[in-house]
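Novice: One predicted model, sequence on top.
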Amino acid sequence: MATVVEPLPSLPLARVRLAPHSALPRRIDGAWWPRSRDLLGELPLLIGTLPRLWGQITAVTVNTAMWPMSPGRMLVANHVVLLRRSTGPYGRHTISLLSQGRGRRELLVVPPEVDAADAEPLMAAAAAGDR
């Protein structure tokens, strides 16, 4: 009798578009379109897709209007990421990613409930970005 081995479920890929690498700083470094507002579920997928050039992400700042629930820290890929929360209108639709020694990167966050027809142009524009 043959044994049937079920394939392991694959993790969904993060929907991210990043601006091309540049030595000059940018206001927005790309865009992220999470599938939900579950930061604990979505953030590891995002961090796992970032280029090595960005370094190890050690802290993330999110806005409470976009992400209502989050602990003060979480374990991602065997390292602790500090989660900071912002309450002001600045940064409501962005996420700030900090890497020690590599600086801070800002991504536009397209709300998960936005449909693909609207999300795709926003992400493309953010990835093309201004310097």
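Specialist: Structure received.
Novice: contacts, neighbours, all on C-alpha from now
Specialist: Noted.
Novice: Could you pull out the buried residues of the helix ranked longest in the chain?
Specialist: Secondary structure assigned by DSSP state H gives helix 116-128 as the longest helix of the chain. For helix 116-128, the neighbour count (16 or more other Cα atoms under 10 Å) marks 119, 120, 122, 123, 124, 126, 127, 128 as buried.
Novice: Dump these to JSON lines, plus distance to residue 87.
Specialist: Below are the buried residues of helix 116-128 laid out as JSON lines (distance: Cα to Cα, whole Å):
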{"residue": "119", "distance to residue 87": "24"}
{"residue": "120", "distance to residue 87": "27"}
{"residue": "122", "distance to residue 87": "23"}
{"residue": "123", "distance to residue 87": "24"}
{"residue": "124", "distance to residue 87": "27"}
{"residue": "126", "distance to residue 87": "23"}
{"residue": "127", "distance to residue 87": "26"}
{"residue": "128", "distance to residue 87": "28"}
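Novice: Okay, one more to line up with it:
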Amino acid sequence: MTATIEPTIITERLPSATARLSLTPTGSVPGLLDGAWWPRSRDLLREIPTLTDALDACWGRITRVTVNPTHWPVVPRKVPVAGHTVHVGWFAAEQDPNKVILFSYTVGRLDLLVIPPETDPAAAARLMAAATPPGGTRTACGLMADEAVSHNAAESRRREEEWETDGGAASAGAAAIGISSSSPRR
């Protein structure tokens, strides 16, 4: 995927909802992630102001954000937020594609798992909980891979249950010997 870098600043602020965010408890043992963020879209111009609104009050002014452009179609260089501008950078190979890094003068650095906007609410809740244990040792890519495996296993179970409900092995065995459920028996 190719990232587009937008050098202009949009002065008009788009309306935003509250950020869907989960953070590790303050003062806890540091881990690889400081929490998780579930944006509503892949539009950084719209999502960064929402995220900084939620974090500025408790973590100090966010001044810089870095992303991996894999999941962001447009990466703006600057994003206007309440009272200041956030500079955005991107690193294709160096940064986990499922993570956003935020920098603040007071806290330093926050690493957040980015949950894709299209994720269903149950999976997003699991990922938010998995990203916030104090001293967590899981990476953003590791958490996303675990969720994909879990989702695939659940989908396989659902298909198997559906198959069994529709006749399953009995129906397949009958078809193998040439018996159709719609043909009359002789």
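Specialist: Received it, and whenever you're ready, just let me know what you need. Given the structure is predicted, the values throughout are model-derived calculations rather than measurements.
Novice: if we can go back for a sec, give me the stretch of structure 2 that the longest helix of structure 1 matches.
Specialist: Under TM-score structural alignment, helix 116-128 of structure 1 corresponds to residues 121-133 of structure 2.
Novice: do you know how far the spatially most central residue of structure 2 is from residue 52 of structure 2?
Specialist: By Cα atoms, centre = their mean, the mean C-alpha position of structure 2 lies nearest to residue 115, the distance being 0.9 Å. Counting by Cα to Cα, to the nearest Å, the gap from residue 115 of structure 2 to residue 52 of structure 2 is 17 Å.
Novice: Pull the number of nearby residues for the counterpart of residue 60 of structure 1 in structure 2.
Specialist: Matched across to structure 2, residue 60 of structure 1 falls on residue 65, judged by TM-score structural alignment. Using other Cα atoms under 10 Å, residue 65 of structure 2 has 23 other residues around it.
Novice: My understanding was that residue 107 of structure 2 contacts residue 58; is that so?
Specialist: No - between residue 107 of structure 2 and residue 58 there is no contact under Cα atoms under 8 Å: 9.6 Å.
Novice: which residues do those two both contact?
Specialist: Listed as contacting both residue 107 of structure 2 and residue 58 by Cα atoms under 8 Å, 6 or more residues apart in numbering is no residue at all.
Novice: quick one, which of those two is more surrounded?
Specialist: residue 107 (13 against 10).
Novice: how near is the equivalent of that one over in structure 1 to residue 52 of structure 1?
Specialist: Aligned counterpart of residue 107 of structure 2 in structure 1: residue 102 (TM-score structural alignment). As judged by Cα to Cα, residue 102 of structure 1 and residue 52 of structure 1 stand 11 Å apart.
Novice: go on, residue 110 of structure 1?
Specialist: Plainly put, residue 110 of structure 1 is 23 Å away from residue 52 of structure 1 if you go by Cα to Cα.
Novice: ok, the counterpart of residue 30 of structure 2 in structure 1 - contacts?
Specialist: Residue 30 of structure 2 maps onto residue 25 in structure 1 when the alignment is built from TM-score structural alignment. Taking Cα under 8 Å, 6+ apart, we find residue 25 of structure 1 in contact with residue 131.
Novice: cool, and residue 56 of structure 2?
Specialist: If a contact means Cα under 8 Å, 6+ apart, then residue 56 of structure 2 has residue 62 as its contacts.
Novice: The strand or helix carrying it: what's the following helix or strand?
Specialist: If you go by DSSP states H and E, residue 56 of structure 2 is part of helix 44-59. The helix or strand immediately downstream of helix 44-59 of structure 2 is strand 62-67, counting by DSSP H and E.
Novice: Mean deviation, that next one versus structure 1?
Specialist: Strand 62-67 of structure 2 differs from its equivalent in structure 1 by a mean of 0.4 Å after superposition (mean Cα distance after the TM-score superposition for structure 1).
Novice: now for that strand, which elements pack on it?
Specialist: Strand 62-67 of structure 2 is packed against helix 44-59, strand 84-90, strand 99-104, with contacts defined by 3 or more Cα pairs under 8 Å, 6 or more residues apart in numbering; DSSP states H and E.
Novice: Lovely, talk soon.
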